[in-house]
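Asks: coordinates only, sequence not included:
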């Protein structure tokens, strides 16, 4: 017997309503077997969260973060990466860029993926992909202005088998070269491109705001991932 799949959108911050609209547009493209249905709910309480099979966190703080205030907003954890907040500058320096997202598919099967319009608002980047290790990445503690998020469970070898390594899903080429002085000051390890989307196990995160476009392809892809894991 197939049950409905419940997807929650954390409705405490960010553009949660915009996520709802794109989820509703995306859901007809991802049918659930045996007449199951998608159910989308706003999440504000622990009881509402318990109902969910998957969760979207608009503007969520999910990783270890550099250049952030200690004692400020707590981090959720869930990805083995170090993030530099507001890497591209203040809100007045927000921008849009066409992104080549190879994980998106096309209906016609041609293999040509239409660029996705990425909207970056006070956007972070992934400075470093961290190894899957037991407990907190202690080497990160020595970095100034770095706050460590709690490690996802399970830990150690079981965690590595469960989550696997971090997959880099998208980069933004060229920005590092145009921000060479800033990149040098931050000590980034690779100027081949800025990491703007990652996936580890059942956790997916982006630097840009897919909900602020009319393009539902990322939400379609994400619902396909949710369907495959439930």
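Replies: That came through fine. Model, not experiment: these values are computed from the prediction. Numbering: from 1, shown residues only.
Asks: okay, CA-based contacts and neighbour counts for the rest of this
Replies: OK.
Asks: Straight-line length of stretch 96-114, end to end?
Replies: Looking at stretch 96-114, the gap from its leading to its trailing residue is 15 Å under the measure CA to CA, to the nearest Å.
Asks: this is the comparison structure:
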């Protein structure tokens, strides 16, 4: 798990409760011991700068390209997108998902909201907390859409995707009591 900024504690708690050995990664040598990787919600431009400062950017890019299962939430979705709309002038991405993501698509902090989304393969909707969240503007042919917003002005917007070993949500599944999305990711890691 990207341990330099964001919802690190919350993700670690869910992953630990699922029986995994989850650790906060801050150095390239720690990354080398990971079978899967989570990039939490946080501030994407700060996360990029920290990844560069702590020399994690290129090693993480290489591991993702090499097939390491990776899951990004909110800012993590931005970091995994191949393309970003409304990013900063120096916005970089790790890549891994053939998607175009719009940064802060749902608005500012005051526009944050909670709801439920139907998640592909789950019998019941999942709780979804959107905090200055992105959405997927365009998804490539190889990208599986896992969830869309169903109501309101953003109805139809893509908020969860998977492409092979890389998945992302625009919302924060780590802040609730529902562990199904994390379990989905853990299953992805164990079958890789």
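Replies: It's in. The structure displayed is predicted, hence computed values, not measured ones.
Asks: and the residue nearest the centre of the first structure, what helix or strand is that in?
Replies: Closest residue to the average C-alpha location of the first structure: residue 205 at 0.7 Å, with CA atoms, centre = their mean. According to DSSP states H and E, residue 205 of the first structure maps onto strand 203-206.
Asks: helices and strands around the helix or strand that that strand is followed by, which ones?
Replies: Sequence order places helix 217-229 as the next helix or strand after strand 203-206 of the first structure, per DSSP H and E. Contacting helix 217-229 of the first structure under the criterion 3 or more CA pairs under 8 Å, 6 or more residues apart in numbering; DSSP states H and E are the following elements: helix 16-26.
Asks: Give me the range in the second structure that the helix it packs on lines up against.
Replies: Per the alignment by TM-score structural alignment, helix 16-26 of the first structure matches residues 8-18 in the second structure.
Asks: can you give me the offset of that stretch from its chain's centre?
Replies: 14 Å (CA atoms, centre = their mean, to the nearest Å).
Asks: who's in contact with residue 2 of the second structure?
Replies: Contacts for residue 2 of the second structure were tallied using CA atoms under 8 Å, 6 or more residues apart in numbering; they are 8, 24-26, 37-40.
Asks: which one of those sits closest to residue 180 of the second structure?
Replies: Set against residue 180 of the second structure, the nearest of the contacts of residue 2 of the second structure by CA to CA is residue 38 (15.0 Å).
Asks: To which residue of the first structure is that closest one aligned?
Replies: The equivalent of residue 38 of the second structure in the first structure is residue 56 (alignment by TM-score structural alignment).
Asks: residues contacting its match?
Replies: Residue 56 of the first structure sits next to 7-10 when contact means CA under 8 Å, 6+ apart.
Asks: now residue 19 of the first structure
Replies: If you count contacts by CA under 8 Å, 6+ apart, residue 19 of the first structure has them with 9, 211.
Asks: Swap in 6 Å and give it another go.
Replies: Contacts of residue 19 of the first structure were listed using CA atoms under 6 Å, 6 or more residues apart in numbering, and they are residue 211.
Asks: The first structure: strands as residue ranges?
Replies: Assigned by DSSP state E, the first structure shows strands spanning 5-10, 38-43, 54-56, 64-66, 81-84, 95-99, 116-120, 125-129, 146-147, 167-172, 194-200, 203-206.
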